[in-house]
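Q: no FASTA, just this:
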C-alpha cells in the first residue's frame, strides 16, 4: 500500500501542516486547490516540493470554506459540485504545467469527501467533473467493507478508483470515519496509528470504536500533516507499508 498525505494547506502567513517533513516519506501528495485552504504561492511551492521528491500529485478540492477548513457541509446542487471540482482541478493543473508535472488523481477534502461517500448525487457529480477534466484519471475514495455501489457508478462514468484507509482516524461500524466531534475520532498516539496501519497491511482489517473488526482492502493509507503525532510516526508508518 502507498502512503498519502494532505498537503499545501497553508494560506498566506498562516502555516498548516509540516509538508517539508512529510514529503520525503510519502508516495502521494493531495494538494489543496485554494478553496478550503492554500493560495497560488502555496500551491506552487507544494508542487515543486512534490516534484523534488518524486511524489505523485493529486488534486485535493473542497468546499469554499477556509474559515471552517472545508470540514463543514455546505449544500450544493450536483451541478455546483461538478463546477467547484472542475474549477479547483483546473487551478492545480495550471500550477503543475509550470513545473512540467502531471496531475495523477483527485481526492476530495473533508466534508465534500464525506458527503460523496454517502450521497450518490454528490458522488456522481464529482465523477462527472473528474471524467471530463482529467479523462482516465483515478478518484480516491474511502475503502468500505462494501464499495460495490461506488464501483458501479465509477465504472459507468469511466473513472478508475483508488481505495483509501486512514492511519490516524477511528472508524465506525459502518466503515465510515468517526466524526471529529466524537471522542477518540482522531488517534493521538503514534503507537496506535502504527498498530492500525499494521492491521490494515497485514490483515486487511481495522478495529472500530465499537470494537468490531471490519475487512477493508485499501490501496493507500492517509496520514494527516496537521496531526503532530502522525508526523512523529511517519518513519514507522513508511516502514510498515514497505514490502
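A: That came through fine. None of the values given here were measured: they were computed from a predicted structure.

Q: only C-alpha atoms for contact and neighbour calcs from this point on.
A: Fine.

Q: quick one: the residue at minimal distance from the centre of the chain and residue 70, what's the gap?
A: A centroid search over the chain (C-alpha atoms, centre = their mean) returns residue 107, at 4.8 Å, as the residue closest to the centre. Relative to residue 70, residue 107 is positioned 13 Å away (criterion: C-alpha to C-alpha, to the nearest Å).

Q: List the buried residues for the helix or strand that contains residue 95?
A: Under the criterion DSSP states H and E, the helix or strand holding residue 95 is helix 78-98. Residues 78, 81-93, 95-96 are the ones in helix 78-98 that count as buried (16 or more other C-alpha atoms under 10 Å).

Q: The residue of the chain most remote from its centre in helix, strand or coil?
A: Most distant from the centre of the chain: residue 211, at 24.9 Å, with distances by C-alpha atoms, centre = their mean. With DSSP: H, G, I helix; E, B strand; the rest coil as the basis, residue 211 sits in coil.

Q: ok, now how distant is it from residue 172?
A: Distance from residue 211 to residue 172, counting by C-alpha to C-alpha: 9 Å.

Q: Check residue 203 too.
A: Per C-alpha to C-alpha, residue 203 is found 18 Å from residue 172.

Q: What of residue 210?
A: Per C-alpha to C-alpha, residue 210 is found 7 Å from residue 172.

Q: Give me the more crowded residue out of those two.
A: Comparing residue 210 with residue 172 by neighbour count (other C-alpha atoms under 10 Å), the higher total belongs to residue 172, at 18 against 9.

Q: ok, residues contacting the helix or strand hosting residue 49?
A: If you go by DSSP H and E, residue 49 is part of helix 40-52. Residues outside helix 40-52 that contact it (C-alpha atoms under 8 Å, 6 or more residues apart in numbering) are 7-12, 19-20, 23, 29, 31-34, 56-57, 92, 95-96, 99, 101.

Q: distance between the ends of stretch 137-152?
A: For stretch 137-152, the end-to-end distance is 16 Å (C-alpha to C-alpha).

Q: Comparison target below:
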C-alpha cells in the first residue's frame, strides 16, 4: 500500500489580510509549509499556524522565501550567497521558535515561489539554502523539485532530500513548472487534479503542457493553500490517494 505525504502552504495571512483557509486545510494534510514572514505571514500568524499544526498532528516545515512581501515572494532577487544564507537562517530560527513554544519543532524546509524555481538551476543560491539548513540543524529534511540543484547540493552534504510533485500545477516537458504568467499554469478543476494524482501514484508520470509524459517519483504531493477552493482540492486529492489504495502520512514520520 503506497504511503504518500500531502503538503500545503499555510500561514500566509498578514495583519488584517487573510489568505487561505488554514484551519480547514490543516485537517486534510500531513505536512504544513508555514510561511516565515519574508513573503507572507506575521509573528502572530506564524504562532497560530504552528499551534494549528501541532493540534492536528501535522509536521511543520519552514517555507522560506526571498524578502519580498510586496511580490509575495514570486520575484527573483539576485541575493549573494551570504545574504541569502543568513535570510534563510533568520526565517528558520523564527518559525522554529514558535514551533517549539507550540510543543513541536521545524522538521523540514521548502523554498517558496521564485526561490523555489531559482534553486532548481542557480547553484550559488542552492548552496546558500543548503548551507543554512546544514548550519542550523542537519537533521532537517529538504523538500524540493526532483532533479533540482537544491536537492543535489543537499544530498551532497548528507541532508535528507524529499522529492515533491504538484497536484495543482501544470508541468513542462523538462520536468519544471509552467510559469504562473502562462494560461493553465495553475490547475483548479478537482477532476483534472485528481487524475494527475492518480497518474503520480500509479507511476505513470504527468502530462506536460506539450502533451508529453514526464516521469516523476515523489514522496510528497503539494496543494497550494492560496489556490481558490484549496480545501476542496486537498480533500479530492486525499480521496484519490485512498481510492488508489494508499494512505497519507508525513515523510517526517517515516525512515529516511
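A: Nice, thanks for sending it over. The structure presented is a predicted model; accordingly, all values stated were derived computationally and were not measured.

Q: hang on, the earlier thing: so what does the residue nearest to the centre of the first structure match up with in the second structure?
A: Here residue 107 of the first structure is matched to residue 110 in the second structure, going by TM-score structural alignment.

Q: helices and strands around the helix or strand where that match lies, which ones?
A: Secondary structure assignment for residue 110 of the second structure, by DSSP H and E: strand 106-111. The contact analysis (3 or more C-alpha pairs under 8 Å, 6 or more residues apart in numbering; DSSP states H and E) places strand 106-111 of the second structure against strand 59-64, helix 81-101, strand 141-144.

Q: All the helices of the first structure, in order from the start?
A: Assigned by DSSP state H, the helices in the first structure fall at 19-22, 40-52, 78-98, 110-118, 120-133, 148-157, 190-203, 228-240.

Q: Format those helices as TSV; extra columns: distance to residue 183 of the first structure.
A: TSV is the format used below for the helices of the first structure (distance: least, C-alpha to C-alpha, whole Å):
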stretch	distance to residue 183 of the first structure
helix 19-22	26
helix 40-52	32
helix 78-98	30
helix 110-118	18
helix 120-133	28
helix 148-157	29
helix 190-203	15
helix 228-240	16
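
Q: Which of those helices sits closest to residue 2 of the first structure?
A: helix 228-240 (8.7 Å; C-alpha to C-alpha).

Q: any idea how far whatever residue of the second structure lines up with residue 216 of the first structure is from residue 190 of the second structure?
A: In the second structure, the residue matched to residue 216 of the first structure (TM-score structural alignment) is residue 216. Per C-alpha to C-alpha, residue 216 of the second structure is found 20 Å from residue 190 of the second structure.

Q: Relative to residue 134 of the second structure, how far out is residue 23 of the second structure?
A: Using C-alpha to C-alpha, one gets 31 Å for the distance from residue 23 of the second structure to residue 134 of the second structure.

Q: And for residue 34 of the second structure?
A: Using C-alpha to C-alpha, residue 34 of the second structure is found at 19 Å from residue 134 of the second structure.

Q: Settle it for me: which of the two has more neighbours?
A: Counted by other C-alpha under 10 Å, residue 34 of the second structure and residue 134 do not tie: residue 34 has more neighbours, with 29 against 18.

Q: quick one, what contacts that one?
A: Taking C-alpha under 8 Å, 6+ apart as the test, what residue 34 of the second structure contacts is 9, 10, 11, 12, 46, 49, 50, 60, 61, 62, 63, 95.

Q: Please identify the residue in the first structure that aligns with it.
A: Applying TM-score structural alignment, one finds that residue 34 of the second structure aligns to residue 31 in the first structure.

Q: do you know how far its match is from residue 202 of the first structure?
A: Counting by C-alpha to C-alpha, the gap from residue 31 of the first structure to residue 202 of the first structure is 29 Å.

Q: now residue 222 of the first structure
A: For residue 222 of the first structure, the distance to residue 202 of the first structure - C-alpha to C-alpha - is 16 Å.

Q: More neighbours: those two, which one.
A: residue 222 (22 against 11).

Q: So that one sits against residue 169, correct?
A: No. Using C-alpha atoms under 8 Å, residue 222 of the first structure is not in contact with residue 169; the gap is 9.2 Å.

Q: my guess is residue 177 of the second structure contacts residue 169, does it?
A: Yes. Residue 177 of the second structure is in contact with residue 169 according to C-alpha under 8 Å; the separation is 6.8 Å.

Q: To which residue of the second structure is residue 55 of the first structure aligned?
A: By TM-score structural alignment, residue 55 of the first structure lines up with residue 58 in the second structure.

Q: Give me the neighbour count for its match.
A: Number of residues near residue 58 of the second structure (other C-alpha under 10 Å) recorded here: 24.

Q: for it, what are its contacts?
A: With contacts defined as C-alpha under 8 Å, 6+ apart, residue 58 of the second structure is in contact with 26, 29, 30, 31, 32, 250.

Q: what's the spacing between residue 77 of the second structure and residue 119 of the second structure?
A: According to C-alpha to C-alpha, residue 77 of the second structure stands 12 Å off from residue 119 of the second structure.

Q: Comparing those two, which residue is more hemmed in?
A: Between residue 77 of the second structure and residue 119, residue 119 has the larger neighbour count (other C-alpha under 10 Å), namely 24 against 15.

Q: Could you identify the residue of the first structure that aligns with that one?
A: Aligned counterpart of residue 119 of the second structure in the first structure: residue 116 (TM-score structural alignment).

Q: ok, now how distant is the closest residue to that match other than its chain neighbours from residue 49 of the first structure?
A: In this structure, residue 116 of the first structure finds its nearest non-sequential neighbour in residue 123, 4.3 Å apart by C-alpha to C-alpha, 6 or more residues apart in numbering. Applying C-alpha to C-alpha, the value for residue 123 of the first structure to residue 49 of the first structure is 30 Å.

Q: In terms of packing, which of the two has more residues around it?
A: Each of residue 123 of the first structure and residue 49 has its neighbours counted (other C-alpha under 10 Å); residue 123 has more, 23 against 18.

Q: Which residues are in contact with that one?
A: By C-alpha under 8 Å, 6+ apart, the contact list for residue 123 of the first structure reads 115, 116, 117.

Q: before we move on, what about residue 186 of the second structure?
A: So residue 186 of the second structure contacts 168, 169, 170, 180 (C-alpha under 8 Å, 6+ apart).

Q: And for residue 105 of the second structure?
A: Contacts for residue 105 of the second structure (C-alpha under 8 Å, 6+ apart) come out as 60, 96, 97, 99.
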